[in-house]
Every structure is written in structure tokens, then in C-alpha cells.
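Asker: okay, predicted coordinates and the sequence, questions at the end:
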Amino acid sequence: MRLAGKRAIITGGASGFGEGIARKFAAEGAQVLIADLNLEGTQALADELGAKATHTNVALDQSVQDMVAVAMDQLGGIDIVVNNAGTTHLPAPMEEVSEADFDKVFAVNCKSVYLTAKHVVPLFKKQGSGTILNVASTAGVSPRPRLNWYNASKGWMNNATKGMAVELAPLGIRVNAINPVAGDTPLLKTFMGEDTPEVRAKFLSTIPIGRFSTPEDMGNAACYLCSDEASMVTGVCMEVDGGRCI
């Protein structure tokens, strides 16, 4: 029960890495609010885990404000925020990615971090404690071709993590990130462009351990970074990638 007594918001928590984090946090004793666009999936998972659910668009200020209000009402407070919700564009030459796709990637992957900080950091400052975890990507450390603007958004996330950490550390607030390699999640096909055995084999050949990240991998890493065991850890962008970035 490494997160006993902790109250956590997990965005994009209905599937993929977010679901893995939600399951781990609930198993370790945290009260969890799962926030996602997919309300039906969110509610089903919340019912299974004994968690709370809310419909949230992390790119909209009012929606994030409402999410925080739900957490305060239903959890009685907030100790942890996991910025997991994310999106990408289809692989393409950088100049061919549409402006609409560019705007969506940066709204979901970057603006969301700003918005959760806007509404949660004042609460953390008031209580003198809190933990923020940003789910970035190895793409922000070792970019892949044809995913340029997605790469850039995750690089932004890593830099924001360090900037937030150094500013908030004196106030008792820790900020870290995890950098997963691609996982067998709903976004995998979008990353690869097409999902065939040949494309998977080529992708896996770049990961020394020889497998994709799993939701369980992310849950385990997130649990450590958000627990009191990591009380001296802030500003870290942890690669959970099977050696991809070596």
C-alpha cells in the first residue's frame, strides 16, 4: 500500500498507459479520479477499481477546472496529478502535417500540462505538498523520423518537467516525467502508420530488450515516482524504454 492516503487524478486513464497507472495506484491504496474523453470506458474502469470517473477534455480550461473541482469534491483533496492524456499525428514528412493536427498535438500534449498546473499548483502551494507526473515519451529524447511535431511536443514536456521541478521544489512540490517507448496501446497503430508483423518487427528491433512497453511497466514506474519513496527525486525524466535511448 505504497500510495495509501494519497488522492490522485489520472488524465487519459481509461485505456493504455493511463489504465495501467490507474490500476497500479488503486492497488497500492490511492483514491483515484480517472479523467478521460471516453466517459463510458472511464466509468467502467472506475467501477471495477472502486475509483471515481469524470469526462474531461484536457485541452480546455473549463474542463480541467471542472475536473479539479470534481477531485476536490469526491476525493476530498489532491495529492498527485498524472498528466497522461496524449495524442499524435500520423507519420508524415514534417511539412505535410496539417495545421489542425499540429494544433491538436500541442493542445493535448502541452497545453494540458499548463492547464493542470494553473488549477492544481495553487492548491499544492497552499498545502505545502504535491506531486505531478508527466507522461512524455522516448520521442522527446531520441526523435523518430516522420513524427516531428509529436517528438517536439514530448521534448517540450520533458523541458517543462524540469522547469516546473526547479521552481516548485522549495514549496514542497515534486515534478517528474516518464519516457515510455511505444506500447501495444490504442495509439500504436497511429505511431507506426500501419500495424503489420513486418512493421512491428522493424519497430521492435530498435528496443534492446525486445518488447514494447506495457501499461504495467508505466504503472510501476509512476507508482515509485509518486510515492514517498521518491521524496528526494524531482526533475527526473525517467526512460522506461527497454534501452531504446541508449
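Answerer: Nice, thanks for sending it over.

Asker: going by C-alpha atoms from here, please, whenever you check contacts or count neighbours.
Answerer: Noted.

Asker: residue contacts, the residue nearest the centre of the chain?
Answerer: When Cα atoms, centre = their mean is applied to the chain, the residue found nearest the centroid is N84 (1.9 Å). Shown in contact with N84 (Cα atoms under 8 Å, 6 or more residues apart in numbering): I10, T11, G12, G13, F17, G18, N134, V135, A136.

Asker: now with 7 Å?
Answerer: I10, T11, G12, G18, N134, V135 (Cα atoms under 7 Å, 6 or more residues apart in numbering).

Asker: distance of the closest residue to T87 other than its chain neighbours from L147?
Answerer: Distance criterion Cα to Cα, 6 or more residues apart in numbering; nearest residue to T87, sequence neighbours excluded, is V105 at 5.8 Å. V105 sits 11 Å away from L147, taking Cα to Cα, to the nearest Å as the criterion.

Asker: and the comparison structure, right after this:
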Amino acid sequence: MNGIEGGVAIVTGGAAGIGRATAERFAAEGASVVVADIDADDLAETVDLIEADGGEATAVETDVSDADDVASLVEKTIDTYGVPDFALNNAGIEGSSAPIADQSLEDWKRVIDVNQTGVWNCLTEELAVMADNGGGAVVNMSSIAGLSAAGGAPYVASKHGVVGLTRAAAAQYGPAGVRVNAVCPGVIDTEMIDRASDEMGEETIDQIVQAKPLRRMGEPEEVASAVVWLCSDESSFVTGHPLVIDGGYMA
């Protein structure tokens, strides 16, 4: 895709699923990729996969809920490859799908700390250096749960918050040449869906899948393609947009 080759990308939550697929896609398009996650072993595997295909990648173990960790991530990116041109703020957890009254304050805080504050921490670091460097493109990971009530309440609230942060960041940093968008996937074939299936039951997940006009789960690579497109020159007039990738479920 135009505008990716030679750039620098940060991908959080890059140890598996959509994050891994996106890191691989950025590298395949010619970007140098810094892959971040708290899972050091699977993080190293993502880098190995990229390098085996001839790409350039570096792993940085990062807890996105820790502002100091995120600041260190961006600093290491600059030291290794230069100022990031692109970022996917993807790290997230699903939490429990139990009713609100059955969840604890700790359940709530854990999901918000990773899914919403984690994106905030990334944005505060990424936007500053991109704005000073003449621009860039950021994609935040929301969900169809960021546009509906599809999921546990803490998860739904966190993903709605990501959409709000995306719009605010796009409005504030557009004049500095930074575009900020979100993607809102539906049911994608990842480990997160496997865990949800264990909690909610395979029948419930299958009912959600069959409610989609395309009658299937999405693949991580399908979301990765949209993320990289949103960072490319081919989407140069797109900002502040929550892009739904759900096989038609929200329709």
C-alpha cells in the first residue's frame, strides 16, 4: 500500500491474533515494526515470523496500562528505527460477560486500565512525537462493542471510550498532520474468541456468527488489511472514523 514502505510502525498486543497479523502485514509492506506485548514468549515468536519472511521487527515487552512502560516503548522505537509513522493501539482484554451487579470494582478497573487507559497512554506518547515530526497515522482497536452492547459491560464501556478518544484525538491533531481512526471488529477467529466461547458457550458464539450476513467469523488478516490501509496514503482523507469490520453484523 502506498506510503507504508520505509516507515516505522508500533503494534501493541502483537503477540497473537489481530496484533500479530497486523505486525506481519506492516512488515510485508516494507515498514520496520516494533511489536509490544506483555507475553514475552509469543512476542518473540511474532518477531521470528516477520524476520523469517524477510521483514524487520523488534520486540519490546510492554504493559500498556503502565504509562512509564509505554513511554519507554516509544523511546525504544525512536532509538531503534526513528519516530513512528504508524501505530496500532491494539492491546486489550475481554473481561467477564457476567451481569453488572455480579462484577466487582476490580473487574471493572482491570478492563478499563488495559483497554481504555492503555490506549490513552499510547496516544499521549505517539501523538506528541508524530505531531513534532510532521504527521502520522494511528489506529485504535475498538470493537462492535464500542458501537453496541455486544459484550460484558466493562468491555463495552472501554470500547465505547476508545471510539470517543479516537474522535477527540483526530479533531485535535488533524491540523498537525496526524490522522487517528479506529477499527471495530466483530467476531474474529482469535484466542480471545476461544476464551469467550469457553465462558459463554459455543452455541452462543455460533448464534452471533450466524446472525452475520456473511455467516462466518472474520480472520485476523482481514482486520490487519484494514488497519494498514487506514495508515496508508490510500486513506489520506479519512480521520476520526470507527471502521466496522464485522461481516455485516451491525447492519
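Answerer: Great, that's in hand. As the structure is a computational prediction, the values presented were derived from the model and not from experiment.

Asker: show me what stretch 66-83 of the first structure is in contact with.
Answerer: In contact with stretch 66-83 of the first structure (Cα under 7 Å, 6+ apart) are residues 6-11, 31, 33, 54, 56, 113, 130-135, 226.

Asker: where does that stretch end up in the second structure?
Answerer: Equivalent residues of stretch 66-83 of the first structure are located at 72-89 in the second structure, counting by TM-score structural alignment.

Asker: residues of the matching stretch that come out buried?
Answerer: 73-77, 81, 83-89 (16 or more other Cα atoms under 10 Å).

Asker: for stretch 125-134 of the second structure, same thing?
Answerer: Buried residues in stretch 125-134 of the second structure (16+ other Cα under 10 Å): E125, E126, L127, V129, M130, A131.

Asker: would you reformat those residues as a markdown table and include distance to E106 of the second structure?
Answerer: Shown next, in a markdown table, are these (distance: Cα to Cα, whole Å):
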| residue | distance to E106 of the second structure |
| --- | --- |
| E125 | 27 |
| E126 | 28 |
| L127 | 30 |
| V129 | 33 |
| M130 | 34 |
| A131 | 36 |
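
Asker: so which of these are in helices?
Answerer: Using DSSP state H, the members of those that fall in helices are E125, E126, L127, V129, M130, A131.

Asker: please enumerate the strands of the first structure.
Answerer: Using DSSP state E, the strands assigned to the first structure run over residues 7-11, 31-36, 52-55, 80-83, 130-135, 173-180, 237-240.

Asker: list the helices and strands the third one packs on?
Answerer: Translated: strand 52-55 of the first structure. Applying 3 or more Cα pairs under 7 Å, 6 or more residues apart in numbering; DSSP states H and E, we find strand 52-55 of the first structure packed against strand 31-36, helix 39-49.

Asker: how does it look with 10 Å?
Answerer: Contact analysis of strand 52-55 of the first structure by 3 or more Cα pairs under 10 Å, 6 or more residues apart in numbering; DSSP states H and E lists strand 7-11, strand 31-36, helix 39-49, helix 61-75 as its packing neighbours.

Asker: now the third one on the second structure. Mean distance?
Answerer: Between helix 39-49 of the first structure and the corresponding residues of the second structure, superposition yields a mean separation of 1.3 Å, by mean Cα distance after the TM-score superposition for the first structure.

Asker: can you check the last one too?
Answerer: If you overlay the two and look at helix 61-75 of the first structure, the average distance to its match in the second structure is 0.9 Å (mean Cα distance after the TM-score superposition for the first structure).

Asker: distance from that helix to the middle of the chain?
Answerer: Put simply, helix 61-75 of the first structure sits 18 Å off its chain's centre (Cα atoms, centre = their mean, to the nearest Å).

Asker: could you check the angle strand 7-11 makes with that helix?
Answerer: The directions of helix 61-75 of the first structure and strand 7-11 differ by 150 degrees, with axes from the mean of the first three to the mean of the last three Cα atoms, to 10 degrees as the criterion.

Asker: near the nearest residue to L43 of the second structure once chain neighbours are set aside, how many other residues are there?
Answerer: Distance criterion Cα to Cα, 6+ apart; nearest residue to L43 of the second structure, sequence neighbours excluded, is A15 at 4.2 Å. By other Cα atoms under 10 Å, the residues close to A15 of the second structure number 27.
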